[in-house]
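S.K.: Sequence plus predicted model, see below.
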Amino acid sequence: MTADIHVHQSIAKALADHGVDTLFGLMGDANLFMVDSYVRDHDGRFVPAANEGSSVLMALAYTHVCGKLGVATVTHGPALTNCVTALTEGARGHVPMVLLAGDTPVDNPRHLQGIDQRELAKASGAGFEQLRSPATASKDVARAVYRAQVERRPIVLNMPADFMWEKTTHEKHVLDVFTNPGGVAEGDTLDNAIGMIASARRPLILAGAGAVAARDQLVKLADRLEAPLATTLKAKGLFNEHPYNIDMFGTLSTPAAYDLIAQSDCIICFGASLHDFTTDQGKLMKGKRIVQVDVNPTAIGGGLHPDAALIADAGLTAETIVYWLDEAEIPSSGFTRDLDIEELTAHPAGPNKTGDGYINFVHALERLEALFPKDRILVTDGGRFMTEVWCRISAPDPHSFVPTVNFGSIGLGLQEAIGAAVAQPDRPTVLFTGDGGFMMGGINEFNTAVRMGLNLTVIVANDAAYGAEHIQFLDRKMDPALSVFEWPSFAATATALGGIGVEVRSDSDLEAAIDTLRGHTSGPALIELHLDPHDVPRMRI
């Protein structure tokens, strides 16, 4: 217990009590003194964003990449409304983070910026925690941190501005949290699942984001069964270097891998919710036995009903299955013995119809894949370009891959790339974004990356259009003019904002850009790929 201090100081001290060493945000009336105390009294690092929603996205990526709880702060009213898309992205992605949001004074119900902040947060899918009184400030911070970890979603802690200069007695409150629940599967359902697996001649193991921590156990099960391994998008990179890794499952599979999945007779799914993109709207699961293992009950049965559902820990369940297969002396399936993994993981390039003045996108991706260090952090925005990036640009592991697609929004990529780069500054971060996404959410934060001196390279896929809409007009033989835009030069803009910008319109331009950026680590750089809007590969989802 300490002597009386102000509430804004108690909140800052509570963050330090929880080991929060980085705070993303934008200051305003209701949080500026708390931020000041956090930086000056506790040596905290404050990353100032240009837009409030950006600070939430930065914190989400920070959580994902380094595994520590991301924390952001904004003031009240329009500051919080600017965060709705970002909070929804975090809630849909089950990412723990805390947003310290100021609120208008309790005694001024007609404040110009006053809104019902609880209802706003709830509408996004985030949780809401109220700072109840000056006396409970440290307890309320602890409660928000606790809930973010156990509920695995953003929690908004609402802080009335008129509390900030009230006095309180600070007490340290830190709730220890065990965040990996789940037991061992048992009973008839487990017996039935093992029976399905034991009788399968062509089993396949699918891992999602919920099974990332169980990699070793899943590999052991795959080796025991002689079963291929595949991942959902969010678990991209989990089985890198394994000889029977067929990479991503579903609409992002190679044609050969898609055919292999179609031939399988039993899919054993760990930590994967089996949505329409993974299952190709259920087509890939027809005629197969489906065993689904997940600690989250809501992940099972949403779009597809498995033949056996086990609410249990992925790793422990995989170990249990191996144990009983060995006890029963079940022979391996032999499914992997004649597989050609090189063929199964090769994405065809397709015809090159790129016009003059443009770079072929697939060729550019293949060159960039070779350029960037393997220990990269890969971030992708939403948009028409993204599926080719997912298929052709590698990530070393799922924690190094940040796809901003939980809410189907564009314009979130650069903000999350900043959070990823702040989380691990010694590693290169690479962002792929489209022209529309960069205009929507990139330009206003590129200078934030410059100010922070981040080791960040931004690749802008510029087809001078909102590409997904452009292709829909063309498909219906309509004039696509409304989807076409004359953007400014993104490379020149990046240079004007303090970074390095390079334009690419040809193979020779691309090689020159690669020479310019090879070994560059001092601040952000941007490569603008000018793409033919009529020759950008179609989305695979």
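M.R.: Everything's here; your move.

S.K.: all contacts plus neighbour counts: C-alpha atoms, from now on.
M.R.: Will do.

S.K.: neighbours of the closest residue to residue 253 other than its chain neighbours, just the number please.
M.R.: With Cα to Cα, 6 or more residues apart in numbering as the criterion, residue 253 has its nearest non-adjacent residue at 7.2 Å, and that residue is residue 247. By other Cα atoms under 10 Å, 28 other residues sit near residue 247.

S.K.: also this one, for the comparison:
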Amino acid sequence: MNGAETVVKFLQDKGVTCGFGYPGGPVLVLYEAIYKLKFNHILTRHEQGAVHAAEGYAKATGKPGVVFATSGPGATNLVTGLADAKLDSVPLLAITGAVARDDTGSDAFQEADITCVTEPVTKYNYFIMDESELLPALEEAWEMTTSDRPGPVLINIPKDILATSIPADHNATNKVRRHRPQPPESETQIPAVLEALSQSEKPLMLVGGGCNISPSAPAALKGIVDAIGLPCATTLMGKGTLAADQRHYLGHIGMHGTVQSNHALAECDLLLIVGSRLSDRVVALPDDMRAAVRTIIHVDIDGSEVGKRIRPDIPIEADAGKFLSGLLDAVTNNGWRAPEVWQSWRDMLEDLTIRFNRLITKRLAATDPLRASFIIDRASHLFAGQDPLVVTDVGQHQMFAAQYFKIESPNSFLTSGGLGTMGFGLPAAIGGSYGCPERPTVLVAGDGGLQMTIQELGLLAALDLPVFIMIMDNSTLGMVRQWQTLFFDEHYSQSMLGNNPDFVKIAEAYDITGKNIHTVEEFDAAVSDFQANPRPYLTRIYVETFENVFPMIPAGKGPGDLIMPGFEA
């Protein structure tokens, strides 16, 4: 086999059932191997679409996403997606072509030093300069995508190596063994955690994306919350780890989180953080958080994240599921009971939750024009019980979806959290739906972000997937406009989209059903049509231009500065 066939055969042996990509000159021999070996390749309309589709597939299925690109601009078009995957801990294997070894460093046609370009945005990357390195690098890269904290790994292969014969007796198991000292077993630290909980009066558990990634975490998390009544909030990436109606669940936390979750963060005397790196959108003022008299316990599989922003009293480097399972076992086997003093804390948080829910319910009414918050809440009700895969782009609609769309299972809220990548939504929805075609996929997108990768409607039509697209058309870059309203004296500098295209006609040009939506009746009818015939369906929903996302904590402020019009603490 040549190098290209070796790559494809390796992927098949690992059980990879699909890869996303776009061909080009230096990878033609790789695409010939894809053809000969009948590998399932999905042709996107742009390399950025390919990498975001691979992300969506990986987030929805838990399996590594695979993406192919050619050298030069093909490879550089992957950079945003790789950075997105690194921040959100998404397992990706990117395979790129390169100019021939003899031409390396000569500024040859479509040459780019993708190894150096992607070094900051990948977990690791490889530049193969000897054919004997190919199989060992593939083996190590595959393991690295999913081991410990998942992430993107890139392998850059010169085109002459792709065409070179690779001896069958090359021992792929001779990969480099990287020595990493093992952290203390989390079980040894659980007694200290239970002792800290025993001494607390106002505890809060903060759950991040690590609890979605670790397969055993959601069940153990629910067991703990049920067993001891520990108040719990999630980050944006942690949504879905607990059901929306789970008792003692306070909703998601941070800049646009609920009143009750942010109040709990401000007032707790013990903070147990599991599977979160505590980004600035969760805790904007880490020094203030540490200065308060409270006990902080930080659990994360990535030791470099533990204490990076807030120094914990009890640092624990462990997989979220392993830690939570151990904690649940200790609570169950030892008959541990929550201190009685917790009850007044829980009662106060429950009162805040009831009053907050009452306020937002009053705001959810059909208006003319429609409000994005209302229509997303409506979609949540119409898709309830179907375990939809909910995907968002980035902006106001993303926060409305986080607030109003009830997520029914883990790994079912797919969004760009750390990087905040506009254009993520459509290709990620395609990748997620391809991995889970038995479930409806609902894409909530903005009129700005959708246009960044709108060409992937061609791929959606080709695959004929059950994706229901909700374009929140407010003719503005909503989140930018909101900040300009609140903090920049209503100076709407370059945030108004005055000439949006006819999204419905574009959808119809791709042979996708499209509907313009002005009323709730029209929206209900569109959802009914889609559910009766689950194929690609695009709705352009005309929504109020100046609706703001609340609650909101201004940038650089703490939870005590939360803005929620109409709510009195």
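M.R.: Nice, I can see it. Predicted model, so just to flag it, every value in this text is computed and none were measured.

S.K.: Let me see the contact set for the counterpart of the residue nearest to residue 253 of structure 1 in structure 2.
M.R.: Using TM-score structural alignment, the equivalent of residue 247 of structure 1 in structure 2 is residue 251. Listed by Cα atoms under 8 Å, 6 or more residues apart in numbering, the contact set of residue 251 of structure 2 reads 232-234, 244, 257-258, 260-261.

S.K.: how does it look with 10 Å?
M.R.: 232-236, 239, 242-245, 257-262, 353, 402-403 (Cα atoms under 10 Å, 6 or more residues apart in numbering).

S.K.: that older thread, what's the average distance of the helix or strand where the residue nearest to residue 253 of structure 1 lies to structure 2?
M.R.: In this structure, residue 247 of structure 1 is located in strand 245-248 according to DSSP states H and E. By mean Cα distance after the TM-score superposition for structure 1, the fitted strand 245-248 of structure 1 averages 2.1 Å away from its aligned residues in structure 2.

S.K.: What residues sit buried inside the helix or strand following that strand?
M.R.: Moving toward the C-terminus from strand 245-248 of structure 1, the next helix or strand (DSSP H and E) is helix 255-263. Neighbour-count burial for helix 255-263 of structure 1 flags 255-258, 260-262 (criterion: 16 or more other Cα atoms under 10 Å).

S.K.: from the middle of its chain, how far away would helix 255-263 of structure 1 be?
M.R.: Mean-position distance between helix 255-263 of structure 1 and its chain equals 27 Å (Cα atoms, centre = their mean, to the nearest Å).

S.K.: likewise stretch 306-324 of structure 1?
M.R.: How far stretch 306-324 of structure 1 lies from its chain's middle: 26 Å, per Cα atoms, centre = their mean.

S.K.: now swap in stretch 256-268 of structure 2 and tell me
M.R.: Taking the mean of its C-alpha atoms, stretch 256-268 of structure 2 sits 22 Å from the chain's own mean (Cα atoms, centre = their mean).

S.K.: Identify the residue nearest the geometric centre of structure 1.
M.R.: With distances taken as Cα atoms, centre = their mean, structure 1 has residue 402 as the residue nearest its mean C-alpha position (3.8 Å).

S.K.: Sticking with it, tell me its helix or strand.
M.R.: Taking DSSP H and E as the criterion, the element that holds residue 402 of structure 1 is strand 401-403.

S.K.: Distance check, the nearest residue to residue 211 of structure 2 once chain neighbours are set aside against residue 523 of structure 2.
M.R.: Nearest residue to residue 211 of structure 2 in three dimensions, chain neighbours excluded: residue 217, at 5.2 Å (Cα to Cα, 6+ apart). Residue 217 of structure 2 is 36 Å from residue 523 of structure 2, where distance means Cα to Cα, to the nearest Å.

S.K.: same check, this time on residue 452 of structure 2
M.R.: Using Cα to Cα, residue 452 of structure 2 is found at 25 Å from residue 523 of structure 2.

S.K.: neighbour count winner among the two?
M.R.: A direct count of neighbours by other Cα under 10 Å for residue 452 of structure 2 and residue 523 places residue 523 higher, at 21 against 16.

S.K.: before we move on, back to that, on average, how far is the strand holding residue 402 of structure 1 from the matching bit in structure 2?
M.R.: With mean Cα distance after the TM-score superposition for structure 1, strand 401-403 of structure 1 departs from structure 2 by a mean of 1.2 Å once superposed.

S.K.: In structure 2, which residue range corresponds to that strand?
M.R.: Counting by TM-score structural alignment, strand 401-403 of structure 1 corresponds to 413-415 in structure 2.

S.K.: aligned partner of residue 537 of structure 2 in structure 1?
M.R.: In structure 1, residue 537 of structure 2 lines up with residue 525, judged by TM-score structural alignment.

S.K.: That match: neighbouring residues, count only.
M.R.: With other Cα under 10 Å as criterion, residue 525 of structure 1 counts 26.

S.K.: my read: it touches residue 495, true?
M.R.: Yes: taking Cα atoms under 10 Å as the definition, residue 525 of structure 1 is a contact partner of residue 495 at 8.4 Å.

S.K.: Isn't residue 285 of structure 2 up against residue 255?
M.R.: No: look at residue 285 of structure 2 against residue 255 with Cα under 10 Å: they stay out of range, at 11.8 Å.

S.K.: Between the two, which has more neighbouring residues?
M.R.: Set side by side, residue 285 of structure 2 and residue 255 show more neighbours around residue 255, with 26 against 17, by other Cα under 10 Å.

S.K.: so what's the more buried one closest to, chain neighbours aside?
M.R.: Closest to residue 255 of structure 2 by Cα to Cα, 6+ apart is residue 553, at 4.7 Å.

S.K.: same deal with residue 167 of structure 2?
M.R.: residue 1 (7.3 Å).

S.K.: List the residues that contact the one you found.
M.R.: Neighbouring residues of residue 1 of structure 2 by Cα under 10 Å, 6+ apart: 7, 9, 33, 162-168.

S.K.: go with 8 Å
M.R.: 165-168 are the contacts of residue 1 of structure 2 under Cα under 8 Å, 6+ apart.

S.K.: Next: residue 466 of structure 2.
M.R.: Contacts for residue 466 of structure 2 (Cα under 8 Å, 6+ apart) come out as 433, 437, 439-441, 534-537.

S.K.: Many thanks, I have nothing further to ask.
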